[in-house]
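Peer 1: Give me the fold of what follows.
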Amino acid sequence: MDLNVTLVLIGVDIPRSGLLRSGYPDPRTGQWVFPDLKTGKSYNPSAATQTERRFDLVDLDPFDYDTAEGMTAFVAHLAGIEDRLRLFRARPGMLTEGAMPEYLFRRTRGIVGLLKRLVEDGCAEAIESGAEELTPDLLSTIRISLGNLTDRDPEAGEVPDIPEEDPGSPPKKPRRRGRNTVFDDHGAKAVDG
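Peer 2: Coordinates of the predicted model:
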């Protein structure tokens, strides 16, 4: 049955997760090849292969910062993130200029999930502190934590290694919560007369 639908599903280290059984990339075609199912306990021995027959597995590595193409791709990804940030002091080039791309790559090793977590937590801190922009100084106070992923198996590659924090990072500053005054009623203006 052909539904003419494209689905993009994302996972970490799918071949080792057991979801598709072990597979290998065919060097001629670049497509993943899954061996025939051996004897199993299922009444329908083809059932385990139904999912793997219906899609192509595309392997996406972390961004690479060793080549010009890798750096360009990483900065383009940062530009896409930057375009969608809604901080009051956000500016063009906030994530893509100066030392920021190198800083973000060093903190995340180009792993998209870690970058996402760092930027999200950085935005929350920027809002709570009133800074309303992302800077290396602000991000250095953020510890990338994946502690809430209790249902992931680190042995299967489902949890990436988190780079250590910068040894020269300044100590965490206490958070200060600014007060939003947008809807404050300042009273009626005095009328001359």
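Peer 1: drop to CA atoms for contacts and neighbour counts, all remaining ones
Peer 2: Will do.
Peer 1: Spell out the residue ranges of the strands in this structure.
Peer 2: Along the chain, the segments classed as strands by DSSP state E run 24-25, 32-33.
Peer 1: what's the most buried one of those?
Peer 2: Mean neighbour count (mean count of other Cα atoms under 10 Å) peaks for strand 32-33 among the strands of the chain, with a mean of 18.
Peer 1: sorry, back to before: can you redo the strands of the chain as CSV with distance to Pro136?
Peer 2: Output for the strands of the chain, formatted as CSV (distance: least, Cα to Cα, whole Å):
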stretch, distance to Pro136
strand 24-25, 39
strand 32-33, 40
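Peer 1: Okay, helices next: where are they in the protein?
Peer 2: 14-17, 68-84, 100-108, 112-129, 136-139 (DSSP state H).
Peer 1: Could you say which one of those helices comes nearest to Ala90?
Peer 2: Distance to Ala90, taken as Cα to Cα, is lowest for helix 68-84 among the helices of the chain, at 8.2 Å.
Peer 1: Proceed likewise with the subsequent sequence, for comparison:
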Amino acid sequence: MSDMQNLSIGTKEGWQRVVAAPPQKRPALLTMRKIQRMSGSELADYNKERRLWHGNMGVLRTLALEALHEQLWDTIGSNAQDGARAKGAVAIEGDSNLGKSTAVELFAKEFHQREILENGALTDYGHERHPVVRVTLSGNPTVRDLNGSLLHYFNHAGRLRGSAGDFARRALDVFLDCEVRLLIIDDLHFLRWESADGTKVSNQLKYLANDFPISMLLVGVGLTDLGLYKQGRTFGKAVLGPTARRTTRYALNPFGDKEPAQRREWRTVVKAIERKLVLPNHVDGTLARSLSDYLFDRSTGYMGSLISLITRGCARAVRTGAEGLTEGLLDQVRIDVAAETERRQTAKLLRDCYPG
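Peer 2: Modelled structure (predicted):
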């Protein structure tokens, strides 16, 4: 099984490894007797295989993900305008731990593969074709930081010295040479639109959309509230700017449990995860039939929290020899603060409603 832990998709080399990597191969589901007869080294290898598998079981194609990808293919997948014309962008927003970046990565991988299949690995001028560039903002980014990150992706020799304008011109040259078609900017919420630097970076995004022959995919938390689509002020009220006219907004939300359809969708997701487990003592159907509500309460409907709970539960089950997931075992597993806090608040409400 391929170990892909030592890479960053913030560089072209790392991204190429992700795109070229074969699907993870599921380890064999051995019986407890066979596991107990293994030598120390055999057991260590088998447990490592399962740890890598459970940590990388693949992206679950939920209804929300499928709907998002349909929108992305409609907007970005159809952007075939000449380079002199600005292309439509997409902004994806929602709370942390909902799977935004994972969904975008899967789309970007498929987009990359389509571009290579249709146009070849090399451009007409013999340069490597890199259809996708992904950068992540952090801290309080300036225009120079943003432009520098575009050069860092390519490990460009000019990424260390120069002005913001120098970086932008160098990045444009590389994008043209490598025929980049999709620029993903993740964690855009770190941008502060109300600050001087925030305004400059916002203007820089407009420059990229106008002058680079790319589609942009913007990802972040609360982008609407932060002011991505607003520009200027008229009589004290913010008005929509050019970004609002060029950008398609899509929001990801947590799973719900109020309606029967929502509960069915949640059980479908849990069942899909359960089919991937490689634990000999796990009784198939336990999670979907008996622990579906428990898993919702623990994760509060957030995909990232659910995956963390399952992954850590599997690690504990293997390490302790339990080799199965039960409510008792999962109760010993701690996950993110938000999920744990909300769980305690829910439990308190239940105690207040049903004392004794």
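Peer 1: who's in contact with the residue nearest the centre of the second structure?
Peer 2: Centroid-nearest residue in the second structure: Ser101, 1.7 Å away (criterion: Cα atoms, centre = their mean). Taking Cα atoms under 8 Å, 6 or more residues apart in numbering as the criterion, Ser101 of the second structure is in contact with Asp186, Val219.
Peer 1: Where does the helix or strand where it lies end up in the first structure?
Peer 2: Using DSSP states H and E, Ser101 of the second structure falls within helix 100-119. Counting by TM-score structural alignment, helix 100-119 of the second structure lines up with no residues of the first structure.
Peer 1: Quick check: buried residues in that helix?
Peer 2: Neighbour counts over helix 100-119 of the second structure (16 or more other Cα atoms under 10 Å) mark 100-109, 111-113, 115 as buried.
Peer 1: of those, closest to Arg319 of the second structure?
Peer 2: Thr102 (27.5 Å).
Peer 1: For the closest one, give its distance to Glu13 of the second structure.
Peer 2: 19 Å (Cα to Cα, to the nearest Å).
Peer 1: do the same with Val133 of the second structure
Peer 2: Per Cα to Cα, Val133 of the second structure is found 11 Å from Glu13 of the second structure.
Peer 1: The equivalent of Ile144 of the first structure over in the second structure: neighbour count?
Peer 2: Using TM-score structural alignment, the equivalent of Ile144 of the first structure in the second structure is Ile335. Neighbourhood size, Ile335 of the second structure [other Cα atoms under 10 Å]: 17.
Peer 1: which residues touch Ile335 of the second structure?
Peer 2: So Ile335 of the second structure contacts Ser305, Ser308, Leu309 (Cα under 8 Å, 6+ apart).
Peer 1: By neighbours, which of those residues wins?
Peer 2: Compared across the contacts of Ile335 of the second structure, Ser305 has the highest neighbour count, 25 neighbours, by other Cα under 10 Å.
Peer 1: mind checking what that residue lines up with in the first structure?
Peer 2: By TM-score structural alignment, Ser305 of the second structure lines up with Leu114.
Peer 1: The residue lying closest to its match once chain neighbours are set aside: what's it in contact with?
Peer 2: In space, and not counting its chain neighbours, Leu114 of the first structure is closest to Thr108: 5.5 Å by Cα to Cα, 6 or more residues apart in numbering. Neighbour list for Thr108 of the first structure: Leu114, Leu115, Ile162, Pro163 [criterion: Cα under 8 Å, 6+ apart].
Peer 1: make it 10 Å
Peer 2: Taking Cα atoms under 10 Å, 6 or more residues apart in numbering, we find Thr108 of the first structure in contact with 62-63, 102, 114-118, 144, 160-165.
Peer 1: In three-state terms, label Gly232 of the second structure for me.
Peer 2: Three-state call for Gly232 of the second structure (DSSP: H, G, I helix; E, B strand; the rest coil): strand.
Peer 1: Hmm, Leu240 and it touching each other?
Peer 2: Yes. Judged on Cα atoms under 10 Å, Gly232 of the second structure makes contact with Leu240 at a distance of 8.3 Å.
Peer 1: ok, these two, which is more surrounded?
Peer 2: Comparing Gly232 of the second structure with Leu240 by other Cα under 10 Å, the one with more neighbours is Leu240, at 15 against 10.
Peer 1: Aligned to that one, what sits in the first structure?
Peer 2: Matched to the first structure by TM-score structural alignment, Leu240 of the second structure sits unpaired.
Peer 1: can you tell me how far the nearest residue to Leu240 of the second structure once chain neighbours are set aside sits from Leu218 of the second structure?
Peer 2: Leaving out its chain neighbours, the residue that sits closest to Leu240 of the second structure by Cα to Cα, 6+ apart is Lys230, at 4.4 Å. Distance of Lys230 of the second structure to Leu218 of the second structure, given as Cα to Cα: 15 Å.
Peer 1: cool, and Ser308 of the second structure?
Peer 2: According to Cα to Cα, Ser308 of the second structure stands 25 Å off from Leu218 of the second structure.
Peer 1: same check, this time on Leu329 of the second structure
Peer 2: Leu329 of the second structure sits 39 Å away from Leu218 of the second structure, going by Cα to Cα.
Peer 1: Give me the more crowded residue out of these two.
Peer 2: Relative neighbour count places Leu218 above the other of Leu329 of the second structure and Leu218, with 22 against 15, counting by other Cα under 10 Å.
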